[in-house]
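Undergrad: sequence and predicted structure, then a few things I'm wondering about:
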Amino acid sequence: MVEKNLDELKLSKHHLKAMFVSGMGFFTDAYDLFIIGVALSLIAPVWGLTRSEIALLGSSSLLAALFGSIFFGRFADNFGRKKIYGLEALIMTIGALMSAFSPNFLFLLFSRFILGLGIGGDYPVSAVIMSEYSNRADRGKLVGLVFSMQALGLIIGPLVALSLLLLHIPLDFVWRLMLGLGSIPSIMVIYLRRKLPESPRYLSEIVCDKKAALTAFVNFIGNGDKTYESPHLNSRIRYKLKDFFSNKQHVLTLFGTAGSWFLLDWAYYGNTISTPIVMNAICDSSSLELKMIYSLLIFVVFALPGYILSIIFMDIIGRKYIQLIGFSIMSLSFLLLGLIPDIVNNVTGFLILYGLSYLFTEFGPNTTTFVLPSELFPTEYRATGHGLSAGIGKLGAFFGVLLFPITESFFGLNITFVIVSIICLMGIITTSVLTEPKGKSLEDCSYSKIIGK
């Protein structure tokens, strides 16, 4: 049985190769997440952008990611993971290059939307492929490593921005380089993604072709180079979306995964893309370069260790409990940032509390909200469930990015942080309905038996 072989397979270079190929898309996502905030600080005065236009440019790719994740997730369940793996990376490449050559606001807005479609599509397909290739003991670690490629993007982003600014080249060229460089990691993996075999679990459970599943498994572990094409690919079992929503367990799980992701992304993306606004509040007189250094320190000192801790403890503590701890400390950190008088005037104190929120975002829901949907839905709805969760999450990100600068403008940074604290507190409720998949096979933790499998 190919599923059992996958579950019991020891961690190997083949898992790590799949992790790298899957993870480079998330490097692009994180790089773009940070770099657009810096780019907008350079574009806005030149193009004379209003605050609303800045908010739209910052959030448009997130709205597009909503549609991309849902569409690509559903497509991957209906037609196979391999059919579209690499296509979403190509779309990200096109979107990044279009952004770099944008002549005006509307073109850049459209380019960001294209980029967002690719980013959104990358979430369910990469997560599900890695989850379905993983062994039972290391699945949380491996899927977490895919997502943790974000850490590199969060560090490389400020380094690129800082380096370009220090070179004193024309600012109009600087922001175009910043946005265009985001195409490089996605270009790197298009070919590699197309060469990955189809998920053996998908071939076994959805296409119902054990021979094709075994061939894909053998190719994955490097003991074969066959390209057996299943004669049953066009006669796979079709599972309707209405059946997904008529299953109470699936709906409850979706409430937990999508609800948690929505709340996390509202807090996280709104906060991160608006980092230049936050830096302006605590060190308004400082140069743009110094503000970049502060941002880089937060990511290196706090966010990066959070990713590392998440990977180490994912298969020890469990995803659900890491998520509960993360939401709790995030909420406390933002509450203190909002309530401590004159905290913005104490740069050191502010950066420690602000950094603490990042530490437990990464060693918390930012990583686990990506991992859990790839495990808690059965194979026939795994990419659909992940795509819906990611899409609803990106809807939260859209609202966060759109409303953070508006809220800060009307109510100030302290009240904005109190609102973010409440949002994080709500994440504890949505997380509590989820089951813990640690140490279980995908078939056991995804309630496959409920639908008669």
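TA: Great, that's in hand.

Undergrad: can we go C-alpha only for contacts and neighbour counts from here?
TA: Noted.

Undergrad: where do the helices sit along the stretch 201-350 of the chain?
TA: 210-220, 241-245, 248-273, 275-282, 288-298, 304-313, 319-339, 347-362 (DSSP state H, counting those that start in this stretch).

Undergrad: using CSV, please lay out those helices together with distance to Ser432 and mean neighbour count.
TA: Shown next, in CSV, are the helices of the stretch 201-350 of the chain (distance: least, CA to CA, whole Å; neighbours: other CA atoms under 10 Å):
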stretch, distance to Ser432, mean neighbour count
helix 210-220, 35, 21
helix 241-245, 20, 12
helix 248-273, 7, 24
helix 275-282, 30, 18
helix 288-298, 29, 18
helix 304-313, 19, 21
helix 319-339, 8, 23
helix 347-362, 17, 21
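
Undergrad: and of those, who's closest to Gly157?
TA: Nearest to Gly157 among these is helix 288-298 (8.6 Å), distances taken as CA to CA.

Undergrad: endpoint to endpoint, stretch 238-250 covers what distance?
TA: Stretch 238-250 has an end-to-end distance of 17 Å (CA to CA, to the nearest Å).

Undergrad: count the neighbours of the closest residue to Ile237 other than its chain neighbours for me.
TA: Sequence neighbours aside, Ile206 is the residue nearest to Ile237 in space, at 5.8 Å (criterion: CA to CA, 6 or more residues apart in numbering). A count of neighbours around Ile206, defined by other CA atoms under 10 Å, yields 21.

Undergrad: got it, and Ile415?
TA: So Ile415, with other CA under 10 Å, has 18 neighbours.

Undergrad: nearest to Ser12, out of the helices of the stretch 201-350 of the chain?
TA: helix 210-220 (10.8 Å).

Undergrad: tell me what the closest one is packed against?
TA: helix 2-8, helix 200-205 (3 or more CA pairs under 8 Å, 6 or more residues apart in numbering; DSSP states H and E).

Undergrad: so which of those is nearest Val300?
TA: helix 2-8 (34.2 Å).

Undergrad: re the thing from before, nearest to Glu436 among the helices of the stretch 201-350 of the chain would be which one?
TA: Closest to Glu436 of the helices of the stretch 201-350 of the chain is helix 319-339 (CA to CA; 5.8 Å).

Undergrad: packing partners of that closest one?
TA: Here helix 319-339 touches helix 347-362, helix 365-371, helix 413-431, going by 3+ CA pairs under 8 Å, 6+ apart.

Undergrad: make JSON lines out of the helices and strands packed on helix 210-220 and add mean neighbour count and distance to His15.
TA: Listed next are the helices and strands packed on helix 210-220 as JSON lines, based on neighbours: other CA atoms under 10 Å; distance: least, CA to CA, whole Å:
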{"stretch": "helix 2-8", "mean neighbour count": "17", "distance to His15": "11"}
{"stretch": "helix 200-205", "mean neighbour count": "24", "distance to His15": "14"}
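
Undergrad: and the comparison structure, right after this:
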Amino acid sequence: MGGMSAIIDNAPYTSFHRRLALACSGGPLLDGYILSVVGVALIGMTPELGLSTAEVSLIGAAALIGMFVGGALFGMLTDKIGREVMYTADLLVIAACSVGSFWVTDVWAIVALRFVLGMAIAADYPIATSLLAEWLPVKDRGRLLGKQIIAWYAGAVLAFGVGYLFLRIGGTGSWRWMLASSAVLCLFFLVVRRGSPESPLWLAQHGRDREAVELVRRHLGREVTAEELRGSPAEGGERLDAGSVRALFSPAYRRRTMFCGLFFLCQVAPLFAMLTFGPAILGSFGMPGGTVMETLGTGLISLVFLLGCYPALRAIDRHGRRPTIIWSFALMIVPLAFLGLWPTAPAVLALFALCAYAFLCGGPNVLDWTYPNELFPTSIRATAVGFATSVSRIGAAVGTYLLPLALSGVGIGPTMLMAAGLTAVGLLVSVRWAEETRGVGLDQSAVAATAPAVPAPTERQPAVPRAARSVGRA
């Protein structure tokens, strides 16, 4: 039996876990805030800088392109040099770029700053979620990893609230303050992250045995050996080079790699476009224009995205990861198809349909970082999270760039039908490849796809002999 299941998987949930979960939520919250506040800032930025439709699209997509580069690069580095090393540096970069946004005078400066912002945000995902996953008890893992996406939507809702206040107080000329305001959030999370520990699993795999054992003793009050934390190849899968991209595409893991990247892409491409250009979408359905109603409508949709995550969190622990993601994708198609087939729907009905889509997105949302953290071993876990993030941001960047062009070119109806089609692809990918990891220890859920995954043994229940174990698949 791997020591990781016996010690960390079954450790009691304590204030240490709560503080670590809060610290790790900084990246997702900042992501939601930064990617959403620009949609409000564009209301004033566009006329002041004389932006064209193509330039508006480029600004909307710049951070997402940066996330594509940053996710792929920093995921590998996180597995090679550790989760803690970049844990503070990325927030400092985000703060500096946020402040720098206040002084921009041309479109290319904004694009460059938002590209760097995207890289720094993407760096935080593999750092924070892999660190959190490697400290969490199995019974709390799905819930707390899923709550990281709730932080994303909390950031989006906060962005629209702050944007609305700036518009009311300072008018459209306050867009510079909106872009700079994310620096305040960076300072808050820099304080919260002080003293956050490295992953003992990563330390043990890299020969830093004394540190790994001491961290478990200090934060969990348990005794464990480094050999137990490392596990054995038979239990934790084959030994892989840290940060190996090649391992992601080996016969054992490529199906999981494709699944995590594709379902993530199919979910966030419509989502990011909707949040970035929510006011423009609602305006296409006749929502009163200007600076207030469309912003409040998009803020409401963001709030419903957040609320939809709570029943999904219960569903992944009660019914399992696989049925939750399949049914969510299936139901998400309905409101998008409704809007596509009725492009002249009244604004109130359009807002209701978009809210329904937002609520139903909860299933894939809470599994965005749960699945890649559970399906890959410690040596390539952050690499997998970074790769899935990068792939998803390809779709998000393309969707964000094309959405305003599609609205002006083919209209709202075909645009919504294209979003419904992409969501249908996510459904097919989930039906074909989604696995069940509920109640499975982190070391066993990460066993290569050719080997069985088993429920995590508890302290009261001995491990089941391997010959009797069954694949953790719905």
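TA: Alright, I've got the coordinates. Keep in mind the model is a prediction, meaning the values are calculated, not measured.

Undergrad: quick revisit: Leu33 of the first structure is nearest to which of the helices of the stretch 201-350 of the first structure?
TA: Of all the helices of the stretch 201-350 of the first structure, helix 248-273 sits nearest to Leu33 of the first structure, with 6.3 Å by CA to CA.

Undergrad: so which of the helices and strands packed on helix 319-339 of the first structure comes closest to Gly338 of the first structure?
TA: Minimum separation from Gly338 of the first structure across those (CA to CA) falls at helix 413-431, 4.0 Å.

Undergrad: for the helix or strand just after that closest one, give me the average deviation versus the second structure.
TA: Next along the chain after helix 413-431 of the first structure, taking DSSP states H and E as the criterion, comes helix 442-445. For helix 442-445 of the first structure, the mean distance to aligned residues of the second structure following superposition is 0.9 Å (mean CA distance after the TM-score superposition for the first structure).

Undergrad: what residues does the equivalent of Met130 of the first structure over in the second structure make contact with?
TA: Aligned against the second structure by TM-score structural alignment, Met130 of the first structure finds its counterpart in Leu132. Taking CA atoms under 8 Å, 6 or more residues apart in numbering, we find Leu132 of the second structure in contact with Leu20, Ala21, Cys24, Leu145.

Undergrad: contacting residues around the last one?
TA: Put plainly, it is Leu145 of the second structure. Applying CA under 8 Å, 6+ apart to Leu145 of the second structure gives the contacts Thr129, Leu132, Ala133, Val366, Leu367, Trp369, Thr370.

Undergrad: just the buried residues of those residues.
TA: Thr129, Leu132, Ala133, Val366, Leu367, Trp369, Thr370 (16 or more other CA atoms under 10 Å).

Undergrad: about what we covered before: save the helices and strands packed on helix 210-220 of the first structure as a markdown table, and put in distance to Ile35 of the first structure too.
TA: Listed next are those as a markdown table, based on distance: least, CA to CA, whole Å:
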| stretch | distance to Ile35 of the first structure |
| --- | --- |
| helix 2-8 | 38 |
| helix 200-205 | 36 |
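
Undergrad: and Gly385 of the first structure, which of those is closest to it?
TA: Evaluated with CA to CA, those place helix 200-205 nearest to Gly385 of the first structure, the distance being 14.9 Å.

Undergrad: can you tell me what sits against that closest one?
TA: 2-3, 80-81, 132-133, 209-210, 212-214, 216-217, 379-380.

Undergrad: hmm, 7 Å instead?
TA: Outside helix 200-205 of the first structure, the residues within contact range by CA atoms under 7 Å, 6 or more residues apart in numbering are Glu3, Glu132, Asp209, Lys210, Ala212, Ala213, Leu214, Ala216, Phe217, Thr379.

Undergrad: also stretch 25-33 of the first structure?
TA: The contact list for stretch 25-33 of the first structure (CA under 7 Å, 6+ apart) reads 89, 119, 122, 147, 149-150, 152-154, 156-157, 182, 185-186, 273.

Undergrad: what's the answer for stretch 172-185 of the second structure, then?
TA: By CA under 7 Å, 6+ apart, stretch 172-185 of the second structure touches 34, 37-38, 41, 43-45, 95, 98-99, 101-102, 163, 166-167.

Undergrad: got a winner among those for most neighbours?
TA: Neighbour max across those (other CA under 10 Å) = Gly163, 31 neighbours.

Undergrad: aligned partner of that residue in the first structure?
TA: Under TM-score structural alignment, Gly163 of the second structure pairs with Ala161 in the first structure.

Undergrad: got the contact list for its match?
TA: Met178.

Undergrad: quick one: the helix or strand that contains it to the second structure mean distance?
TA: Under the criterion of DSSP H and E, Ala161 of the first structure resides in helix 139-166. With mean CA distance after the TM-score superposition for the first structure, helix 139-166 of the first structure departs from the second structure by a mean of 1.2 Å once superposed.

Undergrad: gap between the helix or strand that that helix is followed by and the chain center?
TA: Proceeding N to C from helix 139-166 of the first structure, the next assigned helix or strand is helix 171-180, under DSSP H and E. Remark: helix 171-180 of the first structure is offset 24 Å from the chain centroid, using CA atoms, centre = their mean, to the nearest Å.

Undergrad: and helix 171-180 of the first structure with helix 139-166, angle?
TA: Counting by axes from the mean of the first three to the mean of the last three CA atoms, to 10 degrees, helix 171-180 of the first structure lies at 170 degrees to helix 139-166.

Undergrad: tell me the buried residues in helix 171-180 of the first structure?
TA: Val174, Trp175, Arg176, Leu177, Met178, Leu179, Gly180.

Undergrad: same question, stretch 12-21 of the second structure
TA: Buried-residue list, stretch 12-21 of the second structure, by 16+ other CA under 10 Å: His17, Leu20, Ala21.

Undergrad: look up how far Ile169 of the first structure lies from the alignment partner in the first structure of the first one.
TA: I take that to be His17 of the second structure. The equivalent of His17 of the second structure in the first structure is His15 (alignment by TM-score structural alignment). As defined by CA to CA, His15 of the first structure lies at a distance of 42 Å from Ile169 of the first structure.

Undergrad: rebuild the contacts of Leu132 of the second structure as CSV, extending it with distance to Tyr13 of the second structure.
TA: Formatted as CSV, the contacts of Leu132 of the second structure follow (distance: CA to CA, whole Å):
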residue, distance to Tyr13 of the second structure
Leu20, 11
Ala21, 11
Cys24, 16
Leu145, 14
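
Undergrad: dump the residues you listed to JSON lines, plus distance to Ala315 of the second structure and secondary structure.
TA: Formatted as JSON lines, the contacts of Leu132 of the second structure follow (distance: CA to CA, whole Å; DSSP: H, G, I helix; E, B strand; the rest coil):
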{"residue": "Leu20", "distance to Ala315 of the second structure": "24", "secondary structure": "helix"}
{"residue": "Ala21", "distance to Ala315 of the second structure": "20", "secondary structure": "helix"}
{"residue": "Cys24", "distance to Ala315 of the second structure": "23", "secondary structure": "helix"}
{"residue": "Leu145", "distance to Ala315 of the second structure": "14", "secondary structure": "helix"}
